[in-house]
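> can't give you the sequence, but here's the structure:
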């Protein structure tokens, strides 16, 4: 063997050993499971900052066609998100339908996956408008979209300002911007359709409740559906965030790796302040000063939600129910995961409460349903049982524990309560809902009951 052959053999061996590392950078799935990249990104903030978020402002007041809004949001993501063009082979059923309808390309990038969408139901004048939560994206609704679509509804989602790019964009956002976006989407959708359901997750739910009790509601709006609704933060010191944010160089509550393409993992102080402002609008104290809600309400919560105070949520739902019109009260439905003993003694006796219990071995190994799990199917390719992404977060102290959470073959799953973290220091936060098949049926039943009550 001559020297050239030896050199070539050595070169090829080196390249082959390097290929796995190269492959990691090829798409969003591989990157989310590369611990060396995760560690580097967390330390250096590689994905924490936008490329450029100074895009032309979308004029929400102009009530432009929804398709114009969708195009603007997509262009913003393409410019501002540091990974917008990265291939992201996450083929949910919703994405495949969007491809069939001609609004997405067959080989998705991150921009394609997280951008707001309209899943059109031909020859239907019914629509559901879905609003995501803080740090999230419209990908939140890829699973739930199917439930509504199968009931004959066109599904619309929006992108709240400050989202869809990188966590640093939330340093320049405020409550009023979110309210403008929600108002535009609701009023545009009621202009385009004859029947409209409003659905919100977490902070998005708080924004919808605020709209529903402060604005002159269109008679076309038929129901309000809330998933892990934002009532009060679990951390009661949230009000301090806006003041701490004024201190120079003190901008972040959490700095994480941000490898979750659909949700920010880092968390700016300003984001907490804006979310606190949104939830303050629907506090029990403020509700007493506002008109009563006049819509049937469907809600889904967990008893041990570590993000939102479940006790405050139950008080909020009870207050909305007690002042609601009698024809809507009988439709109000609560799906409660966990122990029903969390229900307050004065909770309305005529409130329909569903309390699913799990007896399967797989479910019994889950230590509580988390705030972020409720909207995702176990089959979700990014958040489901077989997904490569793991939510470990800055709540796990120390690189060793963080690495174990990200890499162990037998992760513990659940909500990040103090008790769970004490018993399972490397707990992976549950990102899917084991009760999702039941939830689909519960949503469908609620919608049919609402339509029946309207004589549809």
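In hand now; what should we look at? Treat the numbers as computed from the prediction; the structure is a model and nothing was measured. Numbering: from 1, shown residues only.
> going forward, measure contacts and count neighbours with C-alpha atoms only.
Noted.
> Spell out, range by range, the strands that occur in the stretch 251-400 of the chain.
Counting by DSSP state E, counting those that start in this stretch, residue ranges of the strands within the stretch 251-400 of the chain are 252-254, 267-268, 297-302, 333-337, 352-354, 366-367.
> got another, please set it beside the one above:
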């Protein structure tokens, strides 16, 4: 069956039709947040100041605000740029599925303080309300990424690009065919999903529009995501796979310096697949993978068992911080981040504002997490067979190696000494 799904589109349709009666729910979504806005999202707007103005107007008119501080919510979801406009080096970033530019805010501000210029866009369907994800497509996201990247490229002499999760897919696809990109920075690149069902998303998005519905309590991202969003993500995977696996070996590779942050136990992404792509399809000698985990990726061990090149192992077995493993999202935030960082004091080891207890554990453990019990931290669905079975888990939302990551980004862009690039901490 798996071979059929990999090689035969009609086979995928058949399986989708067989599964549809099992997964279609009878829920009625009368809440306005599940309806698409009548006003179209502004796309292909230039210059950047006009883009900011039009996106800001769109969000003010269409966002389903979840708090009384509408200004703070708006700022989290707005595209932005930081750093001097006369800087010759610029980094262009694209966020992930369901996320917002806020996910890059701390990384960007830290880099801009060191002289880099950073621009972050907002993908259509994001920032307003979950219902606006009903009208998105991969083609729309790729077109907008390419357009805004072209605009930014005209303003800098040294262009760097990158993204988080789906955003890493989009910017990698953009890099094929360009000769002006000096380096790439990817956070949890989602080159392949761990979940087979994601392969079906492009074929069932109109039949089953809401695979998960949650209360919206996070000003920086959606908790509920419409199936067209998952379908657009999967189409980016399909397009990237087509480019990586073409028979033309030169056309399937990117000879561009690259830095990747990868969480070994990422519940979303097939990280062994990412490691294989890192070694096979990114061919420039200046490349590095910060592997957050305990076990060397198979792709690296095949290259050289004793001294794998281009990889730094960052142990996430950190009992002093109650950390068991890195998560899909944790690379992007420091311990001091206002929303996702580590809170000290009476509520030690909890996140500052956002504590994600819906983490794949049973209802009793989740309730204890929500009640404020001291928790351990890891990715969704993490379990440690060597730990007590009643250990309470929450999502890890920050990166204990944040400063090391920043040093590596600056070294990639030659904004810091080159010997700091891919150096073990």
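Great, that's in hand. All values reported here derive from a predicted model rather than from experimental measurement.
> which residues of structure 1 does stretch 151-164 of structure 2 align to?
Alignment of stretch 151-164 of structure 2 against structure 1: residues 188-201, by TM-score structural alignment.
> measure that stretch end to end?
Between the opening and closing residues of stretch 188-201 of structure 1 lies a distance of 20 Å (C-alpha to C-alpha, to the nearest Å).
> likewise stretch 301-313 of structure 1?
In terms of C-alpha to C-alpha, the two terminal residues of stretch 301-313 of structure 1 are separated by 8 Å.
> Centre of the chain to that stretch, how far?
With C-alpha atoms, centre = their mean, to the nearest Å as the basis, stretch 301-313 of structure 1 stands 16 Å off its chain's centre.
> quick one: what's aligned to residue 396 of structure 2 in structure 1?
Aligned partner of residue 396 of structure 2 by TM-score structural alignment: residue 430.
> wait, what's in contact with that match?
Neighbouring residues of residue 430 of structure 1 by C-alpha atoms under 8 Å, 6 or more residues apart in numbering: 366, 369, 370, 372, 373, 391, 413, 414, 415.
> repeat that with 7 Å
Residue 430 of structure 1 is in contact with 369, 370, 373, 413, 414, 415, counting by C-alpha atoms under 7 Å, 6 or more residues apart in numbering.
> right, and the pair among these with maximum separation?
Largest separation among those by C-alpha to C-alpha: 373 and 413, giving 10.7 Å.
> Show me what residue 444 of structure 1 lines up with in structure 2.
So residue 444 of structure 1 corresponds to residue 410, using TM-score structural alignment.
> Looks like that match contacts residue 418 (just checking).
No - contact criterion C-alpha atoms under 7 Å: residue 410 of structure 2 and residue 418 do not qualify, at 8.7 Å.
> Name the residue in those two with the higher neighbour count.
The residue with more neighbours, out of residue 410 of structure 2 and residue 418, is residue 410; 20 against 15, by other C-alpha atoms under 10 Å.
> Let me know the secondary structure of that one.
State at residue 410 of structure 2, reduced to three classes by DSSP: H, G, I helix; E, B strand; the rest coil: helix.
> Show me the helices in the stretch 151-300 of structure 1, by range?
For the stretch 151-300 of structure 1, helices defined by DSSP state H, counting those that start in this stretch occupy the ranges 175-192, 203-214, 241-244, 269-280, 284-287.
> out of those, nearest to residue 324 of structure 1?
Closest to residue 324 of structure 1 of the helices of the stretch 151-300 of structure 1 is helix 203-214 (C-alpha to C-alpha; 10.9 Å).
> Contacts for that closest one next, please.
Helix 203-214 of structure 1 is contacted from outside by 131-134, 179, 199-200, 226, 229-231, 275, 278-279, 281-282, 290-293, using C-alpha under 7 Å, 6+ apart.
> next one: stretch 332-352 of structure 1
Here stretch 332-352 of structure 1 has contacts from 296-303, 318, 353-356, 368-369, using C-alpha under 7 Å, 6+ apart.
> List the buried residues in it.
Within stretch 332-352 of structure 1, the residues that qualify as buried are 332, 333, 334, 335, 336, 337, 338, 343, 348, 351, counting by 16 or more other C-alpha atoms under 10 Å.
> Sweet, I'm off.
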